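Undergrad: Sequence and predicted structure are below.
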Amino acid sequence: MITVLFVDDEPKVLRGVQRQIDMVTDDWQVVLASGGAEALAVLNRQDIDVIITDMRMPGMDGISLLAKVARQYPHIVRLILTGYANATDALRAANFAHQFLAKPIDTDVLVDIVQNTIKLRDMLNSCELRQVVGEIDTLPSVPSLYTQLMQAL
């Protein structure tokens, strides 16, 4: 069972995500948080495998949230989902998010991305290696290597 924390300031979006995920897979335990502070409280009391956060939220935005998660919980897979992608935000998010996803996203595609990311994380079965990889801020872009990795997944 994969435990996925969804963070969005819009309750309607959170309910919709819960409903869609429940229809597509029963391999996930979905946890919902309405903002960054609530998400951090959830992380303090519960083991989470994946966090998927909206970028633009009042108070703590998604990038700030993922920066804290990267420092405190580097083993958690971090995804950011936004309908307002621009180059500056994408570059900021790249420092803390494992994947940057555009809204709207098909639920089946999201499930595939999360499952493939979890598989890749689980391949790194060394706790020390996972810690080091989780703390990496940026990786150099190698298009051919990236393409090969994506095809392998």
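TA: Alright, I've got the coordinates. Residues are numbered from 1 along each chain as shown.
Undergrad: CA only for contacts and neighbour counts going forward, please
TA: OK.
Undergrad: for the chain, what spans make up the strands?
TA: 2-7, 28-33, 50-54, 77-82, 99-102 (DSSP state E).
Undergrad: one more structure, for comparison:
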Amino acid sequence: MSRGELRFALLRAVKAHHLQVRHGIVGIARTSDALLAGSGAGMVRAATNVAMSQGFAGALVAGNDASLTSSGGMVVAAGNRLELYGGGGGVLFARSAHVEDATVPLAIARHLTFSGHSRVLLTTPQAVALGVGFGIALAAAASIIRRWYG
């Protein structure tokens, strides 16, 4: 499919150059540009840009920019800029991210801004510190267990 616009669709997998899905469910989508409105997706991989409005994606990967409005995703990654307005995300990866009126447990970005009633639980330095702390704790626990049980 070169250019696809789907309404009220239930798809297992779709591959298109430009994809627009309105009020549908997509398992896996591979596309150049994607626009999802009121839709859910398991995984969306776009070579350039993704825009999602009132939807959800398990994993959303954009080569350039991603914009989510009243939407969310478990893992949202953008090669350049990621904008999240309302809603939330599990883990955000981007070169530059802006979060407005949203909740995000973990945001990893070179430049992160947030406004409104936003809440980011862990930023990049905090995530690194937490990872180092867990690594030290696991190493200490493994050392103690080895001493006790030979």
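TA: Received, thanks. The structure displayed is predicted, hence computed values, not measured ones.
Undergrad: After superposition, what's the TM-score here?
TA: The TM-score (TM-score structural alignment, normalised by the length of structure 2) is 0.31; 79 aligned residues with a CA RMSD of 5.0 Å.
Undergrad: Residue 5 of structure 2 is in contact with residue 20, isn't it?
TA: Yes. Look at residue 5 of structure 2 against residue 20 with CA atoms under 8 Å: they come within range, at 4.5 Å.
Undergrad: quick revisit: now for the strands of structure 1, which one comes closest to residue 91 of structure 1?
TA: Closest of the strands of structure 1 to residue 91 of structure 1 is strand 99-102, at 9.7 Å (criterion: CA to CA).
Undergrad: Could you tell me which helix of structure 1 is the longest one?
TA: When structure 1 is parsed with DSSP state H, its longest helix is helix 107-123.
Undergrad: can you pull the buried residues of that one?
TA: Buried residues in helix 107-123 of structure 1, counted by 16 or more other CA atoms under 10 Å: 113, 114, 115, 117, 118, 121.
Undergrad: Now do the contacts for the fifth one.
TA: To tie it back to what came earlier, the one meant is residue 118 of structure 1. Neighbour list for residue 118 of structure 1: residue 77 [criterion: CA atoms under 8 Å, 6 or more residues apart in numbering].
Undergrad: how near is it to residue 33 of structure 1?
TA: Per CA to CA, to the nearest Å, residue 118 of structure 1 is found 21 Å from residue 33 of structure 1.
Undergrad: what does the second one give?
TA: Using CA to CA, residue 114 of structure 1 is found at 18 Å from residue 33 of structure 1.
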